[in-house]
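Peer 1: just a sequence and a predicted model for now, questions to come.
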Amino acid sequence: MYRTHNCGALRISDVGQEVVLSGWNQASRDFGGMTFVDLRDRYGITQLVFNIDDNKELAEKAQKLGREYVLRVEGVVRERSNKNPNRPTGDIEIEVRSMDILNGSKTPPFTIEDETDGGDDLRMKYRYLDIRRAPVRENLIFRSKLAIETRKYLSDNDFVEVETPNLIKSTPEGARDFVVPSRMNPGQFYALPQSPQTFKQLLMVAGMDRYFQIVKCFRDEDLRADRQPEFTQIDCEMAFVTRDEVLDTFEGLTKHLFKETLGIELPDFPKISYDEAMTRYGSDKPDTRFGMEFVEMNDFAKGQGFGVFDNSELVVGIVAKGIASEYSNKNLKELTEWMQRPQIGAKGLVYVKFNEDGSIKSTVGKFFDDEALVNWGNRMGATPGDIIFALSGEAEKTRKQLNELRLEMGRRLGLMDPKVFNPLWVVDFPLLEWDEESERFHAMHHPFTAPKKEDEQRMLTGDHETMKSLRADAYDLVINGVEIGGGSIRIHDRDLQSKNFDLLGFTKEEAEAQFGFLLGAFEYGAPPHGGIAFGFDRLCAVLNGQNSIRDFIAFPKNNQGRDIMIDAPAPVDQEQLKELHLDLDLENK
């Protein structure tokens, strides 16, 4: 046999046992008469000992081992004289009696250690080696446990796992589709699903009542740390439910996952409206691990002869507590320049510094005397040692800019403890967004989201301005400033769904061509229904206090959407293109 135990199993109670272990040579240490080898597998590391006095041939063989050689050893467990308290197997070692080299190895391009010297691209090219490192391996094991616990909870709550198609029809809403040419239908294409949205609604029409799927989805969009072209969702739908019943069910799922994977008992999740989130934090996914909430300043900062404020739709600020002595003029200048970067686009940054000695320093001291600035402090809850930061301009844009500053100050001041988790529900989103450039409405979530019950009639009969104020029966789960999942109560009435397509700029013909199958299904007794989808990769990262989802995906793509390990995407042979009726001479185009 290759092993009687794995490399993480043996303890002091096993001393004297004859064992067989197999794994990789993590590291070798040669001390002349003694050679020590750290043998590693998925489960841990066990130290092997080769003594030249006991078996010269075997010891010399061990001295020649390269890193990552695959070994099988037989030996006896003995107590270590120099114990390693940082390793579960650190009380014992194996006195090796025989060893087989199962496979050699080239010298790895980076060290297979917790802290490696390999850069991102190098590790992604040799991902099969990177996964041997404990941090990446443990992330993938965590992901597996999270999936198992998800299935347990949903199964126990009467959800049925149903697979939906991966080759579907392209739709114009949302992100760009990945398209797949059909060989048997010349000139026609499938699309890879951005989500199983319409299929899970059809399952509710079909009477399945409670559906879930841990499903792969695809979006052809620009990438960043929390995006990949293919990603995984916990996708769910329920029939005959209200919004709060959906929220209770998936708050329960979230609490279950935290308890079973991290041992953390979460309190009940607060709910705040979209409007409240934007007013208090400038974001529909606020990080509530720290305060620094927005204070609107129009009524006490405008009308004092400072044109920048007086001519603005909104003046709004935050208070950073206890940092006045730490932030010099140089620090404040650097922060202002940070806000003026094109990514944020602030024209400047107003600050009022309340020093511990009672003095006040401000960028607007020429326009506001100390009495006025003290009033600012009183109105905003600032005390000696604090700094007020303020921005002004068009309301929506200014709130977004101040949100960036709030988050940056949270990072700089160490207020974002990765071991603290603050979940909340954001509810009552706008149903539609008006886009000035295209001069049409877009769905804030997706075209199948139902309006609030009290807004249904206004949606059917209201004018253009009324449509801007419609609220959706939609909700997002936010944890530590990250949108973990989102969903809504769905439209289940053909007339209301047709009206929504009208508002989104679909002609009757386009709506029928794209979604006629769903509209038709609504004519056969569609029940009220709603659901949610969690970003599974993102949930894994948040539970582990990490920003990037890459290390929770076995074989991720880079920022250009490439798999640099297998070198994909790649050109396709001209004969394949001909079969697909895509005879493209790419070199001459």
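Peer 2: Alright, I've got the coordinates.
Peer 1: make it CA atoms for all contacts and neighbour counts henceforth
Peer 2: OK.
Peer 1: tell me what the longest helix along the chain is packed against?
Peer 2: Under DSSP state H, the helix in the chain containing the largest number of residues is helix 134-156. In terms of contacts (3 or more C-alpha pairs under 8 Å, 6 or more residues apart in numbering; DSSP states H and E), helix 134-156 is packed against helix 243-262, helix 536-543.
Peer 1: where's the spatially closest residue to I388 that is not a sequence neighbour relative to N422, distance?
Peer 2: Take I388 and drop its neighbours on the chain: the residue closest to it by C-alpha to C-alpha, 6 or more residues apart in numbering is V319, 4.6 Å away. In this view, V319 and N422 are 21 Å apart by C-alpha to C-alpha, to the nearest Å.
Peer 1: related to what we said a few turns ago, most tightly packed of the helices and strands packed on helix 134-156?
Peer 2: Highest mean neighbour count among the helices and strands packed on helix 134-156 (mean count of other C-alpha atoms under 10 Å): helix 536-543, with a mean of 23.
Peer 1: distance from the very next helix or strand once past the longest helix of the chain to the middle of the chain?
Peer 2: Helices and strands here follow DSSP states H and E; after helix 134-156, the next one along the chain is strand 160-161. Relative to its chain's centre, strand 160-161 lies at 24 Å (C-alpha atoms, centre = their mean, to the nearest Å).
Peer 1: ok, stretch 116-124 next?
Peer 2: 21 Å.
Peer 1: what comes up buried for that stretch?
Peer 2: Of the residues in stretch 116-124, 123-124 count as buried by neighbour count, 16 or more other C-alpha atoms under 10 Å.
Peer 1: now swap in stretch 216-226 and tell me
Peer 2: Buried-residue list, stretch 216-226, by 16+ other C-alpha under 10 Å: 216-220.
Peer 1: check stretch 341-357 too.
Peer 2: 344, 346, 349, 351-355.
Peer 1: and stretch 302-314, by the same measure?
Peer 2: Of all the residues in stretch 302-314, those buried under the rule 16+ other C-alpha under 10 Å are 302, 309-310, 312, 314.
Peer 1: stretch 14-27 now?
Peer 2: In stretch 14-27, counting by 16+ other C-alpha under 10 Å, buried: 15, 18-27.
Peer 1: with stretch 368-386 instead?
Peer 2: For stretch 368-386, by 16+ other C-alpha under 10 Å, it's 368, 373-374, 376-377, 380, 382-386.
Peer 1: adding another structure so you can compare the two:
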Amino acid sequence: MHAYRSHTCADLTKQNVGDTVRLSGWVHRIRDHGGVLFVDLRDHYGMTQLICDPDSAAFAAVDAVRSEWCIRIDGEVKARDASLVNPKLPTGEIEVFIRDIEVLGAAKELPLMVFGDQDYPEETRLKHRYLDLRREAMQRNMTLRSDVVASMRRRMWDQKFREYQTPIITASSPEGARDFLVPSRLHPGKFYALPQAPQLFKQLIMVSGFDKYFQIAPCFRDEDPRADRSPTDFYQLDLEMSFVEQQDVFDTIQPVIQGIFEEFGGGRKVDTTWEQISYADAALWYGTDKPDLRNPIKMQVVSDHFRGSGFAIFAKLLEQDGTEIRAIPAPGGGSRKFCDRMNAFAQREGLPGMGYIFWRAGDDGMEAAGPLAKNIGPERTEAIRQQLGLGEGDAAFFLGGKPASFERVAGKARTEIGNELALTDENRFAFAWIVDFPMYEADEETGKIDFSHNPFSMPQGGLEALQGDPLKVLGYQYDLACNGYELVSGAIRNHRLDVMIAAFEKAGYDEAEVHSRFGGLVQAFQYGAPPHGGCAAGIDRIVMLLADEANIREVIMFPMNQRAEDLMMNAPSAPSSDQLMELGLRVIPQDK
């Protein structure tokens, strides 16, 4: 017999009754029923109930074990009494009578329990991640993650892609986040960077004549943490193709992503028609470039109904350039109590409030109510109702000013309304491509022009488009949104050197700097670069959605905490003086 096990803890069934078996695993739970000991033994695959009574020579040793001890047992498989069968377990029809036991690894008093679903502080969970990962939900999440990655690889190979690896130590590049720098021992005073993405290398792979590339790629960005973003590193399904247009990329990645969600979505509805929405329309309708389309609410501009109206705040606001009034329809929200609650929500978000109108039954039929309705009169309120397609029992909320000042809150309000009124379909994955991103943005304080997205994207209209106002230039850039999260980001690349240099010049990088920072790409583009494009899908975020988790750290094996610290491995840590000396570095103490 094998030294540790003849079966896993999920293998044994009624067919094994009478067999002598050997199992190894962790003590999940111990119960003493009048001198008879019941032990639930757990391994990665499942659970088996063990039994031991005083007639067993192993009784004293079994009585000494505690939760999370790692043990090996030999025993005889017995059928459970019909009244004691557990249909929830594959092994629920049997139990194993212990004849012999060996303690493979005793456990100290536990800082967190593996059995049960108790909540523990995140710091405790991450410091003792090896225990946290033993819990059923975490085992399920990590297995799901592994299966998703394996499925992605199969689907990419099925589309004739090949996987190639790109360097982990490279040069710094402007990907929109801070680099992790790595000092060079052989070149004192110079630094490598961990790649924010394989961007330049995958473009060079296309220039090298490889038609289709993909990689399960680690990416490193020194970012502030969020619930849906790791502060240090993440993995993405990275792909690139030659001789393609934007729609070709969409047609390639959709069956991969859609198939993953159909395979692992637990039966939830997966949209098969993926709308294409311009960045401008997404901002207008949803207040975000990653809309949750499970929520049917679509915001609209209603400025004309307030121009010269009796509601002086909006009327005067509209006299200023660049201002508008937007309405958020709220089907079923037509009560003063709900409207007041949403007004309080806006105030918590830092706004003075939200104007509102709601429609209710009146003496002569339906009537509009609320402060705005009284100020603008029945004709204007009726015109608003008809534009928004609302009726009795419905409401609408209004925000005004320059869109940049209220768009974010409007988007959050739309989400809040959809959730409060149960309009959002929780049992669905809804996808949309966001397209036509602006190439550039202006700093609010300095007015300086910089890239708003990927700097290596092809501007729509090419060189000619770059001759005019940079803030009107759109790029062949696209994101895939799902349920309020960005899952995929990509672009058709700027493969023409003259267009690339002109694009960087608009953002303040002269030709010499482009040559200096991206010399490899610049050189390559002088030797017959093909048109190419691709995208990258965030694996961590995809698994987070599939696992129905709100925090990305629930689907990462060993994540950092909110302060970008690894409490288990004590990272980041101070280097030794010898290390600093070898690298020619000195650490300047920071004032606390």
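Peer 2: Perfect, I can see it now. Treat the numbers as computed from the prediction; the structure is a model and nothing was measured.
Peer 1: mind reading off the mean deviation between the longest helix of the first structure and the second structure?
Peer 2: Once fitted to the second structure, helix 134-156 of the first structure is off its aligned match by 0.9 Å on average (mean C-alpha distance after the TM-score superposition for the first structure).
Peer 1: how far off centre is that helix?
Peer 2: Put simply, helix 134-156 of the first structure sits 15 Å off its chain's centre (C-alpha atoms, centre = their mean).
Peer 1: run a quick neighbour tally on the counterpart of Y128 of the first structure in the second structure.
Peer 2: Matched across to the second structure, Y128 of the first structure falls on Y130, judged by TM-score structural alignment. If you count neighbours by other C-alpha atoms under 10 Å, Y130 of the second structure ends up with 13.
Peer 1: rewinding a little: can I get the buried residues of stretch 14-27 of the first structure in CSV with distance to V241 of the first structure and secondary structure?
Peer 2: CSV is the format used below for the buried residues of stretch 14-27 of the first structure (distance: C-alpha to C-alpha, whole Å; DSSP: H, G, I helix; E, B strand; the rest coil):
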residue, distance to V241 of the first structure, secondary structure
V15, 59, coil
E18, 60, strand
V19, 57, strand
V20, 56, strand
L21, 54, strand
S22, 53, strand
G23, 52, strand
W24, 53, strand
N25, 56, strand
Q26, 54, strand
A27, 57, strand
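Peer 1: what sits against K202 of the second structure?
Peer 2: 166, 213, 239-240 (C-alpha atoms under 8 Å, 6 or more residues apart in numbering).
Peer 1: other residues contacting stretch 81-97 of the first structure?
Peer 2: Contacts to stretch 81-97 of the first structure, defined as C-alpha under 8 Å, 6+ apart, come from residues 8-12, 15, 44-50, 73-80.
Peer 1: which of the helices or strands spans the equivalent of G90 of the first structure over in the second structure?
Peer 2: Counting by TM-score structural alignment, G90 of the first structure lines up with G92 in the second structure. If you go by DSSP H and E, G92 of the second structure is not part of any helix or strand.
Peer 1: how much space between G92 of the second structure and T13 of the second structure?
Peer 2: 8 Å.
Peer 1: ok, now N375 of the second structure?
Peer 2: Per C-alpha to C-alpha, N375 of the second structure is found 75 Å from T13 of the second structure.
Peer 1: for K269 of the second structure, which non-adjacent residue is closest in space?
Peer 2: For K269 of the second structure, the spatially nearest residue (C-alpha to C-alpha, 6+ apart) is R428, at 4.6 Å.
Peer 1: in the first structure, what sits opposite that neighbour in the alignment?
Peer 2: Taking TM-score structural alignment, R428 of the second structure has V420 as its aligned residue in the first structure.
Peer 1: can you tell me the SS state at K216 of the first structure?
Peer 2: Under DSSP: H, G, I helix; E, B strand; the rest coil, K216 of the first structure falls in the strand class.
Peer 1: once you drop chain neighbours, what's closest to it?
Peer 2: Nearest to K216 of the first structure is T232, by C-alpha to C-alpha, 6+ apart, at 4.5 Å.
Peer 1: trace the one you found over to the second structure, please.
Peer 2: Under the alignment (TM-score structural alignment), T232 of the first structure pairs with Y235 of the second structure.
Peer 1: same check on R379 of the first structure?
Peer 2: In the second structure, the residue paired with R379 of the first structure according to TM-score structural alignment is Q387.
Peer 1: what separates its match from G401 of the second structure, distance-wise?
Peer 2: 20 Å.
Peer 1: picking that back up, now, which of the buried residues of stretch 302-314 of the first structure sits nearest D114 of the first structure?
Peer 2: Proximity of those to D114 of the first structure (C-alpha to C-alpha) peaks at L314, which lies at 48.9 Å.
Peer 1: picking that back up, may I see the ChimeraX selection of the buried members of the contacts of K202 of the second structure?
Peer 2: A single ChimeraX command is used to select the members of these judged buried by 16+ other C-alpha under 10 Å:
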select :166,213,239,240
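Peer 1: where in the first structure does stretch 572-579 of the second structure fall?
Peer 2: Stretch 572-579 of the second structure corresponds to residues 569-576 of the first structure when matched by TM-score structural alignment.
Peer 1: which other residues reach the matching stretch?
Peer 2: With C-alpha under 8 Å, 6+ apart, stretch 569-576 of the first structure has contacts from 562-563, 583-584.
Peer 1: kindly report the same for stretch 213-224 of the first structure.
Peer 2: 147, 161-163, 175-178, 192-195, 228-236, 559-561.
Peer 1: mind giving me the PyMOL select for these, buried ones only?
Peer 2: PyMOL command restricting the contacts of stretch 213-224 of the first structure to the buried ones, with burial defined by 16+ other C-alpha under 10 Å:
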select buried, resi 147+161+176+177+178+192+193+194+195+228+229+230+231+232+233+234+235+236+561
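Peer 1: now, the contacts of stretch 213-224 of the first structure that are in strands?
Peer 2: Of the contacts of stretch 213-224 of the first structure, the ones assigned to strands by DSSP state E are 161, 230-236.
Peer 1: which residues touch the counterpart of F258 of the first structure in the second structure?
Peer 2: Using TM-score structural alignment, the partner of F258 of the first structure in the second structure is F261. Contacts for F261 of the second structure (C-alpha under 8 Å, 6+ apart) come out as 270, 429, 546.
Peer 1: which of the residues you listed lies closest to P296 of the second structure?
Peer 2: For the contacts of F261 of the second structure, the nearest to P296 of the second structure is F429 (13.4 Å; C-alpha to C-alpha).
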